[in-house]
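Novice: Structure of the sequence below:
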Amino acid sequence: MNPLPLSSLRAVPALALAAALVSAALGTVGTASAQTRGGTLSAIVQPEPPILISAMNSQAPTQYVAGKIYQGLLTYGPDLKPRPELAKSWTISPDGLTYTFELQSGVKWHDGKPFTADDAAFTIGMLLPEVHVRTRAVLLKYVASVRAVSPSTLEIKLKNPFPPFIMMFEVGTMPMMPKHLYEGTDYRKNPANQTPVGTGPFMFKEWKKGAYIKLVRNPDYWKKGLPYLDELVFNVIPDSASRAVAFERGDVQVLRGGDVDNVDVKRLRAIPGVDYTTKGWELFSPMAYLTLNQRKPPFDNVKVRQAVMHALNRKLIADNIFFGLGKPATGPFTSTTLFHEKNVPTFDFNLKKARELVKESGVDVGKYPVKILSTSYGANWDRLDEYIKQMLESIGLKVSIESSDAGSWSGRVSNWDFDMTVTFAYQYGDPALGVERFYRSSNIVKGSPFANVQGYQNAKADVFWLRGGSTLDPAERQRAYSEVQKLLTEEVANANLLEMEFPTLYRANVKNLVTTAIGLNESFDKVYIDKK
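Specialist: Alright, predicted model coming up:
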């Protein structure tokens, strides 16, 4: 069986229907007025997030909206160097074990209570280790103590040196949470989760499910004179064609990567008065991958997993499904991140080899029907699911596709209730932060879809991860990470598909939109609309 023809992979927007859907979805949400201070910036959140508390949900839509409500101690420039945010300065002891942060003065929570080092110590020492699975793995392993030395000074002591630790203080990884609202409560069931309270430039106002999320200016924001905008509106629009129409008509001013079908990007980019950038992803370096549940047949057999890799034409996926916005992955580390190893086992597109591997496995793959649990990220991902289904059926598997929304997908994958699923994840500038979490045996934990949910276990890999994350010697880190990349690639610990490239399209009068390595996940406190 041949790959899907290109014509079957392209989606032609149904513009007439889309226009009607846009009008219904946007309702009475206004567009931005053209002025330096004031006005509304309208964007899209896609898919609709299950919650706005990024401490408890790391999915991309949650991080996008919550980054305007909450803040971290630091943010990061395009060069990945730390910049002040809620911390105005910091020092690291020569032995790499003590981190001391001096906090900004005059910071208040949205309910008027002061933000202090007690909040930071509570967040890092108590709340995040319980509810933020990605961050928890590092905190429990490396942090010895967290304490407020004074209302404005935070001290963190590590058990062992951990060089990437300074990269962990952005808002998606360590969002500061209000101690006075969460201490002594069931964090996940706290009523405050419905009306988030942060320190950021925008405050939660309204969430009309299925329509929009509205944030308004924080009048007591600690950065004087900011933010410039009065309001942010994140519209929930039902399909990619409608989202493209909303942007064309000016009903929304910003499109984030994935908001529209990749086939529409070139056309929308050519609209007069539209700017385009792929910057703002330096910290994340997103990787798209197919996760195969290794707890049961047929994917508990490494030869079957290798057959899956040979059955997928990743160049076709990059060129014809994602329309050139990405390139085939060679292994678990993206080529833009630290310690990437080029010399890893390769899996060329070879259906004959795939069928031979299935035969060698001794597994009658047809006896074990499998489902692809779909994400709700849009048409590109739907077509990818269809392509994977077709190609795996061509080597003997029985495959169906099961739809889900963002919330149910997160719950199902977090609890290992899936056969296979395609998603993408951020690498966070260092493998110890963004990659290790998917493969360490100790991170086979329920509670997050971005952990070792596939159940991969290898004691050799665990040793390499420990060595790479605990030494201060970059050369030793490289040796450890080179070995682990070879091992994970050979065993198809995950079926890595694409190093993704996300475009941001925006109206040219929207200024200061992408300024850091976390791009649109930033606070937007300096974003303004130019009326000229």
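
Novice: Could you use CA atoms for every contact and neighbour count after this?
Specialist: Will do.

Novice: Contacts made by the longest helix anywhere in the chain with the rest, please.
Specialist: Ranked by residue count under DSSP state H, the longest helix found in the chain is helix 474-490. Residues outside helix 474-490 that contact it (C-alpha atoms under 8 Å, 6 or more residues apart in numbering): 306, 331-333, 339-341, 343-346, 461, 464-465, 467-469, 471, 494.

Novice: I have a second one here; can you model it like the first so I can compare?
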Amino acid sequence: MKAWTILAAAATLTLFGTSTGLAARTDLVLGMQLEPPHLDPTAGAAAAIDEVLYANVFEGLTRIGPSGEVLPALADSWAISDDGRTYTFKLRSTVKFHDGTDFDAEDVKFSLDRARAADSTNAQKALFAAIDTVEVVDPVTVKVTLKQPQGSFLYNLGWGDAVVVAPESAPTNKEKPVGTGPFKFDNWAKGSAITIVRNPDYWGEPVALDRAEFRIVPDAASQVPALLSGDIQAIPNASIGDALPQMQSDPRFKVVLGSTEGETILSTNNKKPPFDKLEVRQAIAHAIDRKAIIDGASSGIGTPIGSHFSPANKAYVDLTGTYPHDLAKAKELLKQAGLENGFSATLKLPPVPYARDGGQIIASQLRDVGIDLQIIPVEWADWLKQVFTDKDYDLSIVSHTEPNDIDIYSRKDYYFNYDNPAFDKVIEELNLTSDEAKRTELYKQAQKILADDAVNGFLFELPKIGIWDAKLEGLWENSPIQANDLTKVKWLD
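Specialist: Take a look at the predicted model:
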């Protein structure tokens, strides 16, 4: 910490911003904790993919705005049939992909059909399950007919997984992404940084930045010095530990404590013994002390949660009291499960600080009730394969940053291995409901079922700690979707 303070003092007069009379700068270096495994939002679950590419390089028919609202994007407007099953989209007519090819209705049909195909590798394939047919009416008109009404359909089309890609470039988007957005992909120095540059032929409002670099700075030991030295000018999702007060007191920076859609959970393999027993999962829930985890793994910032739902959502129910911290009750439940002497299990932890630090705390807490966890650190790519894809795990810790994603618990192949027909029925009804009051009630029912079943250890809502140069404006203060949208970002003179 002393070294960081010395750097701050030495840099006070020379860093961040331009001198009076000079034009505002047009480049930006942002820090990111995790490097994406590839650069195709339609073929991967990692949030880091969208954090670079969403709204910057790739666009969908709709987009999610900074307040979580649904906005037009490649679709200029749309009409919905009286029965709520048919959506007719009017497309923008002057759009080109970054390789110079024209965007039209055929690209929309290709993208939606590809996302919902039997062999689709889209991580959110369920978003498209309600689609029955996609019809090209003319080059600027697409008609999408649903199997049944879906109240969240326009919102779903705003996810990164629903961006429009072209058949010519889709096969190579993982390494050389080609979209329609205001920025074009420039370079990826693996293990270091990803660079995007302004698209001079963008159909919409031009961006102020000529160049943006997303640099990988994984932890406080690298993030704080990089900010203080001026190597990077912003970290939209910082993890700086006990250096937060120092950054808040430095007038050169703006520090914004915002919200995310990131439910941070102790992921549990519900079909793997002994976690297939409700009493075991309930015991773990009682053994967890959320406040200690938030204090130790999230700089004391974060809202405790008792189910998989964001406290910022109007349908949120505080269910943290379902299983209060109670070691005696936890031991009693383990005894009921025939595990009076406890048991051993593994805890696979991805590299993000909240997981690595939180894992140590949770391991200590569970040890107090006789559960001995072997901590296994894994890199992000290994976590995606071993835990998310292969379901080869007992417990893990991760933050699910997808927006409003409680429906993942109804997916039969999802890595939690959770199966409850009552929950599935609620989600099915939710998908058929457009009335907001009824949807709110259904969301509350879904939250209660997950809490009662102790499907996972529900820990806290991941906070968004944004730190950037005080002369920057336009970065999102909250994260309703996993994105670093640079379309409105500029330097002040």
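
Novice: returning to what we had before: so among the contacts of helix 474-490 of the first structure, which ones count as buried?
Specialist: 306, 331-333, 339-341, 344-345, 461, 464-465, 467-469, 494 (16 or more other C-alpha atoms under 10 Å).

Novice: can you give me the helices for the stretch 1-150 of the first structure?
Specialist: 6-9, 15-26, 60-66, 117-122, 128-131, 133-142 (DSSP state H, counting those that start in this stretch).

Novice: Minimum distance to Y377 of the first structure: which of those helices has it?
Specialist: helix 60-66 (9.8 Å; C-alpha to C-alpha).

Novice: residue range for that closest one in the second structure?
Specialist: Aligned by TM-score structural alignment, helix 60-66 of the first structure falls on residues 47-53 of the second structure.

Novice: mean shift between that stretch and the first structure?
Specialist: Stretch 47-53 of the second structure, aligned to the first structure and superposed, deviates on average by 1.2 Å (mean C-alpha distance after the TM-score superposition for the first structure).

Novice: can you tell me which of the contacts of helix 474-490 of the first structure are in strands?
Specialist: Assignment to strands by DSSP state E places none of the contacts of helix 474-490 of the first structure there.

Novice: In helices only, show me those residues.
Specialist: Residues of the contacts of helix 474-490 of the first structure located in helices (DSSP H): 306, 461, 464-465, 467-469.

Novice: OK, contacts around the residue nearest the centre of the second structure?
Specialist: When the second structure is reduced to its mean C-alpha position, the nearest residue by C-alpha atoms, centre = their mean turns out to be T401, at 2.8 Å. The contact partners of T401 of the second structure, by C-alpha under 8 Å, 6+ apart, come to 47, 260-263, 481-482.

Novice: repeat that with 6 Å
Specialist: T401 of the second structure makes contact with 261-262 under the criterion C-alpha atoms under 6 Å, 6 or more residues apart in numbering.

Novice: before we move on, back to that, state the span of the second structure onto which the helix or strand following the longest helix of the first structure is aligned.
Specialist: Using DSSP states H and E, the helix or strand that follows helix 474-490 of the first structure towards the C-terminus is strand 495-500. Strand 495-500 of the first structure corresponds to residues 457-462 in the second structure, going by TM-score structural alignment.

Novice: The longest helix of the first structure: average distance to aligned residues in the second structure?
Specialist: With mean C-alpha distance after the TM-score superposition for the first structure, helix 474-490 of the first structure averages 2.7 Å from its match.

Novice: Strand 495-500 and that helix, what's the angle between them?
Specialist: Angle, helix 474-490 of the first structure to strand 495-500, by axes from the mean of the first three to the mean of the last three C-alpha atoms, to 10 degrees: 120 degrees.

Novice: Identify the residue of the first structure aligned to the residue nearest to the centre of the second structure.
Specialist: Taking TM-score structural alignment, T401 of the second structure has Y426 as its aligned residue in the first structure.

Novice: Also I288 of the second structure?
Specialist: Using TM-score structural alignment, I288 of the second structure sits opposite L312 in the first structure.

Novice: before we move on, what about R356 of the second structure?
Specialist: R356 of the second structure maps onto D382 in the first structure, with residues paired by TM-score structural alignment.

Novice: is it true that its match lies in a helix?
Specialist: Yes - under DSSP: H, G, I helix; E, B strand; the rest coil, D382 of the first structure falls within a helix.

Novice: and it, how many neighbours?
Specialist: Around D382 of the first structure there are 18 other residues, counting by other C-alpha atoms under 10 Å.

Novice: what's the answer for L15 of the second structure, then?
Specialist: Residues near L15 of the second structure, counting by other C-alpha under 10 Å, number 18.

Novice: So it versus E461 of the second structure, what's the distance?
Specialist: Separation of L15 of the second structure from E461 of the second structure (C-alpha to C-alpha, to the nearest Å): 34 Å.

Novice: what do you get for Y155 of the second structure?
Specialist: Distance from Y155 of the second structure to E461 of the second structure, by C-alpha to C-alpha: 21 Å.

Novice: for N187 of the second structure, same thing?
Specialist: As judged by C-alpha to C-alpha, N187 of the second structure and E461 of the second structure stand 33 Å apart.

Novice: Give me the more crowded residue out of these two.
Specialist: Higher neighbour count among N187 of the second structure and E461: E461, with 28 against 14, using other C-alpha under 10 Å.

Novice: show me the contacts for that one.
Specialist: For E461 of the second structure, the contacting residues are 262-264, 302-303, by C-alpha under 6 Å, 6+ apart.

Novice: tally of neighbours for the closest residue to it other than its chain neighbours?
Specialist: Closest residue to E461 of the second structure apart from its sequence neighbours, by C-alpha to C-alpha, 6 or more residues apart in numbering: E263 at 4.8 Å. Applying other C-alpha under 10 Å, we find 30 residues neighbouring E263 of the second structure.

Novice: Doesn't T515 of the first structure lie inside a strand?
Specialist: No - per three-state DSSP, T515 of the first structure lies outside any strand segment and is coil.

Novice: Many thanks, we can stop here.
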